[in-house]
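Peer 1: Okay, structure incoming, though there's no sequence with it:
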């Protein structure tokens, strides 16, 4: 038995020999990363430089786009290096740093979406009192909590993993995963498993539940309101719900894959699904909001055409 601090590297066992296709895969992933960076940076700049967008709803969107950049940076440079490399290893400190980055990205995403659903609930159900309930100070506080709370929770989780004694260093993933490392432990992992379940509930299930409660109340108001109210609800809530469902699909599959035996699933399909919420969501979100929200769409057109 060796302590995890004595392990200098981990082996990523999910990679397979691609031969000459690795350069094609590298080019595809690189193009995807460039598109993600460009789309999210464009919308962040649009929101920051236009005073008409300095409203709580757009501040929450800006937080969402920043988180997409953060999560992408935690995966794509690492993934690009691994595609070109013949030896798929990662140093232990970098592995744990990637766990913190990816796990906190996913948790912040769910918290951001919950906060945004609450904001839409206030705007649609209490339109006259909205500016009183959702001030800039309150919006900033909610954004800060959405970032700090996941970071603290994830750091505790990783600290518990660092204290384990490990019997191996091979992870059957294409990136570092906390539970995959916990499964390598020779020592008792009861505390890790219990804390992992509690953290999953408060970082994922709780925000998702709050999101759906907010939308249930929005729907109730829409059915009893005017046609204008229903149109406003549909135009502002559709991107949020689509983003939540898309991200939840990828995130929950990864949780199931790490917790249960998925050997019956083809390896290539398992890899693609494990990467789905980390690769498609950062591009899906800015495209969805950029196309759906007319105010952002019109300003983006002006910026791209050189009018601003």
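Peer 2: Perfect, I can see it now. All of these numbers come straight from a predicted model, not from anything done at the bench. Numbers count the residues shown, from 1 in each chain.
Peer 1: Every contact and neighbour count from this point should use C-alpha atoms.
Peer 2: OK.
Peer 1: Spell out which helix or strand contains the residue nearest to residue 279 when sequence neighbours are not counted, please.
Peer 2: Closest residue to residue 279 apart from its sequence neighbours, by Cα to Cα, 6 or more residues apart in numbering: residue 72 at 7.2 Å. Secondary-structure assignment from DSSP states H and E places residue 72 in helix 56-84.
Peer 1: got another, please set it beside the one above:
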């Protein structure tokens, strides 16, 4: 028990090797965050502004973009501050809040993608019942599910983590995540509760992934013999599948590296692997939807043409 301490501050060591090019990295990160804000807010404003886009698919897309803004807000501002600060520290409560935001952001992304897959399944496989199934009331319930379920599971995980006794204030990453904090626990037996909840959460979202894959497999099977359905699939389902693939690859790669990756890799490579899931999807997803969905593309072109006149 002599080595047990009550940590009030954490030291983030992921930036230790960036001293020589920290200013350049700051401006690059600032541009990246600006692009995230621009593409996501633009899509949100377009969907809210155009009443023709007040349909379940576009409302879910709007919710998706809001979550991208929520998740990146948990990373970029603190990271930008650290790039200009001599000491890379974060308070204990701030670390837990950051872990809560990033953890719930990832889970919510998966939930929204699952609801989007269900929406496309109904639209293509049961088109005559689409408006009755995807009613306003059901849409509200699905949006609430996609937000509240991940948030509640994350709150439970963070609460259990906050009860651990920690033996080190050093986090070898650019930001706080729940499983890294758990690794700092003094006594492995203390982590049993948080470990069980964490694995249950992983299992739940693995089933989300299976649901998405099965939904699109059924949709593809339905589209094979119909030219109209094939066109609808290419127009509305391909963006969802692309975004799901990007999200899945970045998150799985991050988790696999966290569990099994070598610590001997250069710090720059470790940093890239650590942040890719919160950097790449929030930029790529709105761009994919903006370029692929015809209604949104037409609205964007209409705005551009209006400004050039």
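Peer 2: On my side now, so go ahead. Small disclaimer: the values here were computed from a predicted structure and weren't measured.
Peer 1: And the TM-score between these chains?
Peer 2: The TM-score (TM-score structural alignment, normalised by the length of the first structure) is 0.95; 305 aligned residues with a Cα RMSD of 1.6 Å.
Peer 1: circling back to that earlier point, from memory the residue nearest to residue 279 of the first structure sits against residue 32, does it?
Peer 2: No: shown here, residue 72 of the first structure and residue 32 do not form a contact pair, counting by Cα atoms under 8 Å, at 10.1 Å.
Peer 1: Looking at these two, which one has more neighbours?
Peer 2: Legend: neighbour count by other Cα atoms under 10 Å for residue 72 of the first structure and residue 32, higher for residue 72 (24 against 17).
Peer 1: give me every residue that touches that one.
Peer 2: With contact set as Cα atoms under 8 Å, 6 or more residues apart in numbering, residue 72 of the first structure has these partners: 33, 36, 278-279, 282.
Peer 1: quick one on the thing from earlier: mean shift between the helix holding residue 72 of the first structure and the second structure?
Peer 2: Here helix 56-84 of the first structure, set against the second structure after superposition, deviates by a mean of 0.6 Å using mean Cα distance after the TM-score superposition for the first structure.
Peer 1: so that helix aligns onto which residues of the second structure?
Peer 2: Alignment of helix 56-84 of the first structure against the second structure: residues 56-84, by TM-score structural alignment.
Peer 1: In that stretch, which residues are buried?
Peer 2: 56-65, 67-69, 71-76, 78-80, 82-83 (16 or more other Cα atoms under 10 Å).
Peer 1: Same check on stretch 262-278 of the second structure?
Peer 2: For stretch 262-278 of the second structure, burial by neighbour count (16+ other Cα under 10 Å) applies to 267, 270-271, 273-278.
Peer 1: again with stretch 38-52 of the first structure
Peer 2: Quick answer for stretch 38-52 of the first structure (16+ other Cα under 10 Å): 39-44, 46-47.
Peer 1: before we move on, back to that, mind checking how far the helix holding residue 72 of the first structure is from the chain centre?
Peer 2: Centroid displacement of helix 56-84 of the first structure relative to its chain, using Cα atoms, centre = their mean, to the nearest Å, is 8 Å.
Peer 1: same thing with stretch 104-113 of the first structure?
Peer 2: With Cα atoms, centre = their mean, you get 5 Å for stretch 104-113 of the first structure.
Peer 1: residues contacting the residue nearest the centre of the first structure?
Peer 2: The centre of the first structure sits closest to residue 106, judged by Cα atoms, centre = their mean, with a distance of 3.4 Å. By Cα under 8 Å, 6+ apart, the contact list for residue 106 of the first structure reads 71, 251.
Peer 1: 6 Å instead?
Peer 2: With contact set as Cα atoms under 6 Å, 6 or more residues apart in numbering, residue 106 of the first structure has no partners.
Peer 1: Distance check, it against residue 67 of the first structure.
Peer 2: The spacing between residue 106 of the first structure and residue 67 of the first structure, counted by Cα to Cα, to the nearest Å, is 9 Å.
Peer 1: what do you get for residue 178 of the first structure?
Peer 2: Counting by Cα to Cα, the gap from residue 178 of the first structure to residue 67 of the first structure is 20 Å.
Peer 1: Spatially nearest residue to residue 146 of the first structure (excluding sequence neighbours)?
Peer 2: Closest to residue 146 of the first structure by Cα to Cα, 6+ apart is residue 111, at 5.3 Å.
Peer 1: can you state the direction angle for the helix or strand containing the one you found and helix 56-84?
Peer 2: Using DSSP H and E, residue 111 of the first structure maps to helix 92-125. Here the directions of helix 92-125 of the first structure and helix 56-84 differ by 150 degrees (axes from the mean of the first three to the mean of the last three Cα atoms, to 10 degrees).
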